[in-house]
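In: Have a look at this prediction, sequence included:
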Amino acid sequence: MRPQSIYPTDRPLPRPNGADGRSHLSDSLNIDAAQFAAFDALLRDIYPEAEQVDAARVSQLAAWLLSLPEAEARDVLDERLSRIEELRAMVEDPDWDCAEADCASVRKLLRYLDQPDDLITDTIPLLGQLDDVLLLELAWPAVAAEAEEYRDFRLYRDTLHPDGDGAQRRAAWIGDRMAAISILHRRMRPNDGLHLDDRQRGQRFRVA
């Protein structure tokens, strides 16, 4: 129903800059090679085309986050943490008929996020949730379509309060969205230039 985005927010995390990036940050986080390998394996299990995560990637991202004003850094995290809660709501919502493959991917992601001692221990101020939002960011293309449709459905349900059970509410949502698309197409059709006769086209493009 909605266009799919490859990022969970409209402000993507910065891309790796190609530098080594290994610094005291990655060392101070006490992450060993086996932990990086496990994180990368989980990421690729959810989204096989995801970019690799290593010490340089995490160090660069940590340095960038710490360079921001604290309120802005918190916004970066909170924007993505709110999307995580939407995913949690999606798989728990009895009204939503989640595609099995998509829900399986979301549950894998959530199981990781629910661990207090994952790639970066959650108790570390600010940086403790960096691995959580990085996993979400890089795995997002695997769950984006389902997540965006659910977000649209929930907005529809909360705004219009359709009657019936979950299946009936989903059917009402789909019907109304398809009707809106049909109306939009009809409105665009007279303006596409294909229904104008030659005289009208000549008037339209005449230079005064």
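Out: Perfect, thanks for sending it.

In: C-alpha only now, for contacts and for neighbours.
Out: Noted.

In: quick one, what contacts Ala50?
Out: Contacts for Ala50 (CA atoms under 8 Å, 6 or more residues apart in numbering) come out as Leu43, Arg44, Leu138, Ala139.

In: let's go with 10 Å and repeat that
Out: Counting by CA atoms under 10 Å, 6 or more residues apart in numbering, Ala50 touches Asp40, Leu43, Arg44, Leu135, Glu137, Leu138, Ala139, Trp140, Pro141, Ala142.

In: Include neighbour count when you put these into CSV, please.
Out: Shown next, in CSV, are the contacts of Ala50 (neighbours: other CA atoms under 10 Å):
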residue, neighbour count
Asp40, 19
Leu43, 24
Arg44, 16
Leu135, 20
Glu137, 18
Leu138, 22
Ala139, 27
Trp140, 23
Pro141, 20
Ala142, 20
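
In: Quick one: those as a markdown table, columns for distance to Gln52 and secondary structure too.
Out: Listed next are these as a markdown table, based on distance: CA to CA, whole Å; DSSP: H, G, I helix; E, B strand; the rest coil:
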| residue | distance to Gln52 | secondary structure |
| --- | --- | --- |
| Asp40 | 6 | helix |
| Leu43 | 9 | helix |
| Arg44 | 8 | helix |
| Leu135 | 11 | helix |
| Glu137 | 13 | helix |
| Leu138 | 9 | helix |
| Ala139 | 11 | helix |
| Trp140 | 14 | helix |
| Pro141 | 15 | helix |
| Ala142 | 15 | helix |
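
In: this is the comparison structure:
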Amino acid sequence: MYAQIATLNPLPAALQSPAWAGSRHPNRRRHMGDFLIRAEALAHFNQLLARLQHFPLDRDQLATASRELAGTASPTRSASIHQRLQLADAVERMVGDTAWQPADEVIAPARMVMDYVHGRHTLITGSLPPVKRLDDAILVEAAWPQLAGEVDSYLDFCRLRAIEAELRGCAVGQLNFARADWLQGRHAEAGLIAHCRQVGESSYLPTPATRSFRVY
């Protein structure tokens, strides 16, 4: 579905593995273009990553990632960031929707993503076009293993809620539709799909009857 990271354009390869940092010179490069990566800002960012069970990053990794993003002419250089910001928007919609009750375990990582995306204490400041909001994208990807299932459920909830509102001839905002209604709707939908599949695999034509008489 929409919330699967595997279907998105990948972030730069330099950010994908903790082993990458150890094989190079983590203290050599400290700049992303003309922007100095501040040690204290990176330390704070790595604390957030640790809370999401994600490995820390170093300045050399970020510098290399920025060069990769700036050095390609492909439009996917910004698509990978933009796609993860769309996921962040989905998280914000989910948390802000009073009709949806998020599972307890996703509230903390969801709030962390929202606070960082909208906060002032960001790792990458300014408006560097190739890498603008790369730190937001990194944090979203780090949080996604904990959020993906719940966001998928929420998006499906929105789908069924819209269908129900259309059937009742009212606006979505006027419909009293909660998580329990979504679960009930999913169950009914699954039953309908199973029935249609069964009908498609069978025939309504009767089995030829066994003759009950003999011709002598």
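Out: Arrived safely. Not measured: the values here are computed from a predicted model.

In: How alike are these chains, TM-score-wise?
Out: TM-score of the superposed chains, computed with TM-score structural alignment, normalised by the length of the first structure, equals 0.72; 184 aligned residues with a CA RMSD of 3.1 Å.

In: about what we covered before: Arg186 of the first structure: which of the contacts of Ala50 of the first structure is nearest?
Out: Closest approach between those and Arg186 of the first structure, by CA to CA: Pro141, at 31.4 Å.

In: what about the helices in the first structure?
Out: Taking DSSP state H to define them, one finds helices in the first structure at 24-28, 33-46, 55-67, 70-92, 100-113, 130-160, 166-188, 198-205.

In: What range does stretch 86-95 of the second structure cover in the first structure?
Out: Mapped onto the first structure using TM-score structural alignment, stretch 86-95 of the second structure covers residues 82-91.

In: still on that earlier bit, quick one: which of the helices of the first structure is nearest Pro3 of the first structure?
Out: helix 130-160 (7.8 Å).

In: ok, now which ones touch the equivalent of Glu137 of the first structure over in the second structure?
Out: Aligned by TM-score structural alignment, Glu137 of the first structure pairs with Glu141 of the second structure. Contacts of Glu141 of the second structure were listed using CA under 10 Å, 6+ apart, and they are 5, 10-11, 52, 54, 81, 84-85, 87-88, 113, 135, 147-148.

In: would you turn the contacts of Ala50 of the first structure into TSV with distance to Ser23 of the first structure?
Out: Output for these, formatted as TSV (distance: CA to CA, whole Å):
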residue	distance to Ser23 of the first structure
Asp40	20
Leu43	23
Arg44	25
Leu135	21
Glu137	23
Leu138	22
Ala139	26
Trp140	28
Pro141	30
Ala142	31
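
In: from these, which single one is nearest Asn17 of the first structure?
Out: Out of these, the member with the shortest distance to Asn17 of the first structure (by CA to CA) is Leu138, at 16.1 Å.

In: distance of the closest one from Gly166 of the first structure?
Out: Separation of Leu138 of the first structure from Gly166 of the first structure (CA to CA, to the nearest Å): 31 Å.

In: Glu149 of the first structure too?
Out: For Glu149 of the first structure, the distance to Gly166 of the first structure equals 15 Å [CA to CA].

In: circling back to that earlier point, what is the nearest of the contacts of Ala50 of the first structure to Ala99 of the first structure?
Out: Taking CA to CA as the measure, Ala99 of the first structure lies nearest Ala142 of those, at 12.0 Å.
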